[in-house]
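Student: Structure for this input, please:
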Amino acid sequence: MSCMKVELGIQPDIAHKPKEAFEFAANNGFSHIELLMDHPYYSLENLSYAEVLELKGSYDLEVLLHAPATSTNFISTSSLMRKASYAELERTMSFAERCEAKLVTVHIGWNPGFITARGFVFQEEIYSRHNYEVLTREFYAFAKYYGEMLAIENTIRFDESLSRALEFLLENTDVALTFDIGHYYAKGDHDVFLRHFDRVRNIHLHDNNGEIDSHLPLGHGNVDLSIIPNSYEGYATIEVRDEEAILESKRYFEEWTKKCKKDERNERA
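Tutor: Okay, here's the model as predicted:
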């Protein structure tokens, strides 16, 4: 047994403007900050790479980026929407390079279900071939170019075709992974990420009851941190976006880590 070695960071409280976010992270002993670029304060329209570089240097924090997810969809059935999504991600990657960000996490997108007279219906089979083809053709080219700077997150349920597509990308590019432990417990079917944990560079930490992706503080739900391999070394990012919940999650994670180290010492004795 060997306890994981992580660099613990945060996504900002949603009320924090950039300087407040960096100050809060630095004052509370975090190693990095992951900027959620869907938030207006951190969007490409409102935040300059020069400002991020200045804050990064002033507060001695590493920077990660979470690419826009509400405005992108790489498995859309619309080729026009996919092209726009890649254009947005290209802007994000350029921003990342200019502000010396260490990693960019990306969502692959989603397929729609439909409300019917018999309830909500999601027809997985009609998207299966489409998803595999656009990811192994279009996303492959992007992942091949950016490699480990880009990390795919487990978000939607990964059916057999999505899992095969991810396996293809991992085998044929250096693309990385971001493992969201809350999504794993709330949405399921993310075992492909566990099988390739050696490619995980960032872990999103939050809790839930196993049914709803509620982003609770750690310790307030059923998420079991022990699913993370003891050999993991990399970033871990608290993703609760609320000051009090961030600090509570930090305390919980540190206590859990201490217990892990204590168990390791006892095992060696």
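Student: alpha carbons only for contacts and neighbour counts from here, please
Tutor: Noted.
Student: other SSEs contacting the top helix by length along the chain?
Tutor: The helix that spans the most residues within the chain, counting by DSSP state H, is helix 243-268. Packing partners of helix 243-268 (3 or more CA pairs under 8 Å, 6 or more residues apart in numbering; DSSP states H and E): strand 233-238.
Student: compare with the first, here's sequence two:
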Amino acid sequence: MRNIKSKVHAHMPYHLLSRYLESILQQKLNLEIYFHHWVLQDLDKAKCLETARLLAESGLKITFHAPFLDLRPAAMDDEIRKASLERIKQVFDLAPYFHPLKIVCHPSFDDRYYVSADDLWLENSVKTWKELIKLAKEYQITIALENVYEKNPFILRRLFDALSSDKICFCFDTGHFNVFSHEPLNVWLKELGKYLGHLHLHDNFGRLDEHLPVGDGTFPFARFFQIL
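Tutor: So this is what the prediction gives:
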């Protein structure tokens, strides 16, 4: 159990961190800290710095998860794209406090929304992530782009190919794949395997994004790890 704990990061919303901090420190849990947009609007930087100090003194490793609700990092409207970029940048601004290994972000492609606009989505997406890659280099972190509503891996493959940066990797989310993908697992890993650098492990029954424990749903974990 101790060996497994040292290799995984438990998801923890920042606004709940103070409630569970004592237990986290006792159990030596590495964290993926998620920052809601409303947390970033009124963040107590002094408290944030103190929390980061306690985690660091315990030798815990940290990753971040950027906000995503309402954000469109590849928006057709450039003002919306820029507003999304600025909100995501707020999480990067906290990197000097916590020194995260990675920041997980949603590229937010949905073909129901960007109907017949793959190329324009890609062009705008590249603009945004290139700006954030500059910050990733400055803070010596990696951006992990996560699949969510994508029915197949092909648009993400085009994005990773276009960015061509060692500061960008693919975060494969097992639960999102199980609900939204129309392509089999082997196709995803064939297309994006060389960019794979992060995993989100949770389960569901293929209908709702329930975030169940591994093995409590229908995602083929045994086959997944065999392919890896």
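Student: Once they're superposed, tell me the TM-score.
Tutor: Laid over one another, the chains give 0.78 as their TM-score (TM-score structural alignment, normalised by the length of the second structure), with 216 aligned residues with a CA RMSD of 3.2 Å.
Student: Distance from the longest helix of the first structure to the middle of the chain?
Tutor: Put simply, helix 243-268 of the first structure sits 21 Å off its chain's centre (CA atoms, centre = their mean, to the nearest Å).
Student: what's the answer for stretch 166-183 of the second structure, then?
Tutor: Worked out by CA atoms, centre = their mean, stretch 166-183 of the second structure lies 10 Å from the chain centre.
Student: Burial check on E54 of the first structure, number of neighbours?
Tutor: E54 of the first structure: 13 surrounding residues under other CA atoms under 10 Å.
Student: Against D191 of the first structure, how distant is it?
Tutor: 39 Å (CA to CA, to the nearest Å).
Student: The second structure: strands as residue ranges?
Tutor: Per DSSP state E, the second structure carries strands over the ranges 10-13, 31-34, 62-65, 102-105, 142-146, 168-173, 196-200.
Student: want to throw those into a markdown table with mean neighbour count?
Tutor: Below are these laid out as a markdown table (neighbours: other CA atoms under 10 Å):
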| stretch | mean neighbour count |
| --- | --- |
| strand 10-13 | 16 |
| strand 31-34 | 22 |
| strand 62-65 | 25 |
| strand 102-105 | 23 |
| strand 142-146 | 25 |
| strand 168-173 | 22 |
| strand 196-200 | 17 |
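Student: Can you pull up the most central residue in the second structure?
Tutor: Centroid check for the second structure by CA atoms, centre = their mean gives V104 as the closest residue, at 2.4 Å.
Student: who's in contact with that one?
Tutor: Applying CA atoms under 8 Å, 6 or more residues apart in numbering, we find V104 of the second structure in contact with T63, F64, H65, A66, I143, A144, L145, E146, C171.
Student: Counterpart of the last one over in the first structure?
Tutor: Aligning on TM-score structural alignment places C171 of the second structure opposite T178 in the first structure.
Student: Next up, the contacts around that match.
Tutor: T105, A151, I152, E153, N154, V200, R201, N202, I203, H204.
Student: Quickly note the distance from it to I108 of the first structure.
Tutor: From T178 of the first structure to I108 of the first structure the distance is 12 Å (CA to CA).
Student: between those two, what contacts are shared?
Tutor: By CA under 8 Å, 6+ apart, the residues touching both T178 of the first structure and I108 are I152, E153.
Student: Cool, thanks, signing off.
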